[in-house]
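A.B. asks: sequence first, then the predicted structure, then my questions.
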Amino acid sequence: MKKLFTTLSNIWKIEDLRVRILNTLLFLLVYRVGSFITLPGVNANVLDNNAREGLLGLLNMFAGGSFSRASIFALGVMPYISASIVVQLLGIAVPTFQKMQKEGESGRKKLNQITRYLTVAITLLQGVGYVRTQIPHDAQMLSEPLFSISSMFILTAGTLFVMWLGEKITDKGIGNGISLIIMVGIIAQLPGAFIAELDSRLAGAGIIPFIVELIALFFVVIFTILIVQGVRKIPVQYAKKIVGNKQYGGVRQYIPLKVNAAGVMPIIFAQALMFIPMSIGQFFPGAQGPVLAALTNYTSPAYNITFAVLIIAFTFFYTAITVNPVQMSDDMKKNGGFVPGIKPGKVTGDYIDAVISKITLPGSIFLAIIAIMPSLAIVLGVNSNFAHFYGGTSLLILVGVVLDTLQQIESHLLMRHYDGLMKTGRLRGRTPVSGGTTGPVL
């Protein structure tokens, strides 16, 4: 406990770090206040604020409840996330975008601008869909088309303002701004879900099952941290070079290959595909058979098995397009580095590719287990709101963002010659996965 208070005191002593933390808290407070401001022309008393399930429930969690409250921030930063993913995929498939990625700072600015323009377009489209499907007609106090047009522009402005807040947090605060905004939205749902689960247990089976749930949640979080931080180190030896009277190189370093190099992207892609059967069932009610019904029930074995298989497949796919063993081998060869016992060049590339394939399989299986944990928790009787924290995208984002932010704080402490946050070793943050060169860290 004394170590904790000493560390907090050291954090407060560093003026730059103190200002950054206060700026971050201020920007997040502005975001949370704005999430409770209802769209003009909407009667908040008529809105259905009940928790949504499936993909809509996930969007509502990421938006911190703004989605169900018809807030000016109802769409949150998800349009920006979508735009960042699109730009990243274009950077893999389109040569023009690949060229911009290699242009350094100027290319990064161009990709940033394209991402912002694409965010506006996506937000406008999602704004129309949100007004038409999520706001009941009896809650609208303005006549059409004035209500739809004004709401669409206000939602777009709200998303752009949230995006600006995220960029300001990154520049003036601590941590990745967009990721912190998503994390705050998720954490905002935790107290209500915790109280609801506690009330239901006290009214039913008692406090013992609730304590067991908390213990299980603790171990799930530990397991998730292991997946996020797990790496396979490949030793790299650099040749010695004599320049003048000085010797360069001759040291051994490591290439840290992450067990889960794809982050949360496979879960996001798989959830998007699993939303297709639900959409078919809504648009064509007569076509719903037993298979379609099973795939729309996210607690059914068919849904979870399909979901897990898609996550494993997308993990291999996303790792293959984001981690390039050939380029890693070429860069290593140019810098005079080699893997001990492995010939430089193509043989080294094949070796790195084989290692990535070996660690990606268990990583993808563990990721699939984390993704289906909320469904298993619901089947075992956990409240659906509280079950979201037992795994899936929300838990991965929470763990990743917290580790990343703590790693930045520790870097500030070590630069000023203070002790880090851990007694031994250093806290490892995450590797940015999504959003290409400009997108958010998820």
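C.D. replies: Yep, it's here. Not measured: the values here are computed from a predicted model.
A.B. asks: only C-alpha atoms from now on, for both contacts and neighbour counts.
C.D. replies: Fine.
A.B. asks: pull the number of nearby residues for Asn45.
C.D. replies: By other C-alpha atoms under 10 Å, the residues close to Asn45 number 9.
A.B. asks: repeat for Phe223
C.D. replies: For Phe223, using other C-alpha under 10 Å, the count is 14.
A.B. asks: name the residues of whichever strand or helix holds it that are buried.
C.D. replies: If you go by DSSP states H and E, Phe223 is part of helix 207-229. For helix 207-229, the neighbour count (16 or more other C-alpha atoms under 10 Å) marks Pro209, Phe210, Glu213, Leu217, Val220, Val221, Thr224, Ile225, Ile227, Val228, Gln229 as buried.
A.B. asks: among the residues you listed, which one sits closest to Asp331?
C.D. replies: Asp331 lies nearest to Gln229 out of those, by C-alpha to C-alpha, at 24.6 Å.
A.B. asks: go ahead and confirm the closest one touches Lys258.
C.D. replies: Yes. Here Gln229 reaches Lys258: they are 7.3 Å apart, a contact under C-alpha atoms under 8 Å.
A.B. asks: so can I have CSV of the buried residues of helix 207-229 showing distance to Phe153?
C.D. replies: Converted to CSV, the buried residues of helix 207-229 look like this (distance: C-alpha to C-alpha, whole Å):
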residue, distance to Phe153
Pro209, 47
Phe210, 45
Glu213, 43
Leu217, 41
Val220, 41
Val221, 39
Thr224, 39
Ile225, 40
Ile227, 41
Val228, 38
Gln229, 41
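A.B. asks: this is the other structure I want to compare:
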Amino acid sequence: MARGGATAVNFQDLRRRVLFVVGALVVFRIGSHVPLVGIDASQLRSLFQEGAGSLLNFLNAFSGGSISRLSVFTLGIIPYITASIIMNLAAATVPSLEQLKKEGTMGRRKLTNYTRLGTVALTAIQGTFVAIALERFDMAHDPGLLFRFTTVIGLVAGTIFLMWLGEQITERGIGNGISIIIFASIVAGLPQAIAEIGLQVGNGAINPLTAMLILAGSLALIAGVVFVERGQRRVPLNHAKQQRQMGGRMAPGQRSHLPFKINMAGVMPAIFGYAVLFFPAQIVAFSEGGGAEWLRDLTAAMDRGQPLYLLVLASFLIFFTFFYVDLTSNPKETADTLRRSGAVVPGIRPGPRTATYIEDIVKRLTLIGAIYITLVCLIPELLVVQFAGSLTNFVLLFGGTSLLIIVVVAMDFMEQVQHYMMTQQYGNLLKKVPGAAAGMGLPR
């Protein structure tokens, strides 16, 4: 009975966390339908109908349709991600911020507050450009200073709310709240994309064989992403402290391995790369057709499928893969942990030699991961050029970038659930053993 009661409590807490995530996503979807004040909806629909396959439609796919509705969530969580990137770069180069990073919880709390302030500033800048662009495209019922002010306030409030919602999902739910919000934004457009491809086939606009080939390619891409994401480089370990005397010789201790994922950066390079790319691209996209000649040239050069766009995107993806892995991994700390636990890599001396060995492995895996992420993310960019108009929304949502985010976030969520359940069961087991929790420094 006690065992069943403990299990019931664990599942009750897990259910509460999962329901909190679901409720937060429902609130997010409701908010994506709350429009900004003073927008001409007919002009907005015309803009998106004329720009099929454009960068503006790609931004709309990542926002869950918020841009096409010009809701308060139009800018989404992208400004917060951009501010986080800037703050992480600053923390690695500015001595005062680097010192804050080393001060533990209080230092991280200050850096988080700086990131929030940076998010407000970036959102206000982007919101100002959006308001000006809306007036230029005659989408404002009553253009002027009041319209710009209310638009900026609405966009800032929407982004700040999403930032808070993501933090609540991380703390009170399961998984990374920001990734889950982006995941929900993409998944929200899947039913409509599937319905559109069925309609196009029914109308004879596209060849059924072409649609089947693209569907098969998407399934193959999902299988490839899952295969790579589950791939590991296992470094063998010997535990010297667990050697024991057997007869007249020393028997080897327990053997295990140190796992390193092939894609150590996960989905973050894609999110970071597009976040940085979207900041100037939003200005370019909303300014299309107007402005100075150099801006029009930049608009044409940064259109999806153009060489400059692909080159900039690939550069961002590779850079942020190495940046994120360097930010989250510490070979020296890993080597020290192995040495303290009595684990050694066969043929490698503990200490600095082990740290160098692990660092070399991380660098090689990071290079492979960067190539993999870049190839996966460039697939939809090339397909949109080929199938612009007829299958644009389907390719946007079932292309490499979107599928990478969907699959990786879904896998990460499931791993978080499994890890949480194992942690709860292990904690309950320790409570049943008298003195075990106290002996391991755990709360009773």
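C.D. replies: That came in fine, so what should we check first? The structure displayed is predicted, hence computed values, not measured ones.
A.B. asks: circling back to that earlier point, what's the average distance of the helix holding Phe223 of the first structure to the second structure?
C.D. replies: Taking mean C-alpha distance after the TM-score superposition for the first structure, the mean distance separating helix 207-229 of the first structure from the aligned residues in the second structure is 1.9 Å.
A.B. asks: ok, Glu197 of the first structure - contacts?
C.D. replies: Residues near Glu197 of the first structure by C-alpha atoms under 8 Å, 6 or more residues apart in numbering: Phe210, Val382, Asn383, Phe386.
A.B. asks: then Phe316 of the first structure?
C.D. replies: Per C-alpha under 8 Å, 6+ apart, neighbours of Phe316 of the first structure: Thr360, Leu361, Ser364.
A.B. asks: alignment lookup: Asn385 of the first structure to the second structure.
C.D. replies: Alignment note (TM-score structural alignment): Asn385 of the first structure maps to Asn393 of the second structure.
A.B. asks: which SSE is its match in?
C.D. replies: Asn393 of the second structure belongs to helix 392-398, assigned by DSSP H and E.
A.B. asks: who's in contact with that helix?
C.D. replies: Helix 392-398 of the second structure has contacts (C-alpha under 8 Å, 6+ apart) with 52-53, 58, 61, 186-187, 189-190, 193-194, 196-197, 218, 380, 383-384, 387, 402-403.
A.B. asks: still on that earlier bit, strands - which of the contacts of Phe316 of the first structure land there?
C.D. replies: When the contacts of Phe316 of the first structure are checked against strands (DSSP state E), there are no matches.
A.B. asks: now the strands for the stretch 251-400 of the first structure?
C.D. replies: Secondary structure of the stretch 251-400 of the first structure (DSSP state E, counting those that start in this stretch): strands located at 252-258, 337-338.
A.B. asks: which of those is buried the deepest?
C.D. replies: When those are scored by mean count of other C-alpha atoms under 10 Å, the highest mean neighbour count falls to strand 337-338 (a mean of 22).
A.B. asks: quick one: it aligns where in the second structure?
C.D. replies: Using TM-score structural alignment, strand 337-338 of the first structure pairs with 343-344 in the second structure.
A.B. asks: got the contact list for Val19 of the first structure?
C.D. replies: Gly173.
A.B. asks: would you agree it falls within a helix?
C.D. replies: Yes. Counting by DSSP: H, G, I helix; E, B strand; the rest coil, Val19 of the first structure is part of a helix.
A.B. asks: before we move on, back to that, of all the strands of the stretch 251-400 of the first structure, which lies closest to Gly177 of the first structure?
C.D. replies: Nearest to Gly177 of the first structure among these is strand 252-258 (23.3 Å), distances taken as C-alpha to C-alpha.
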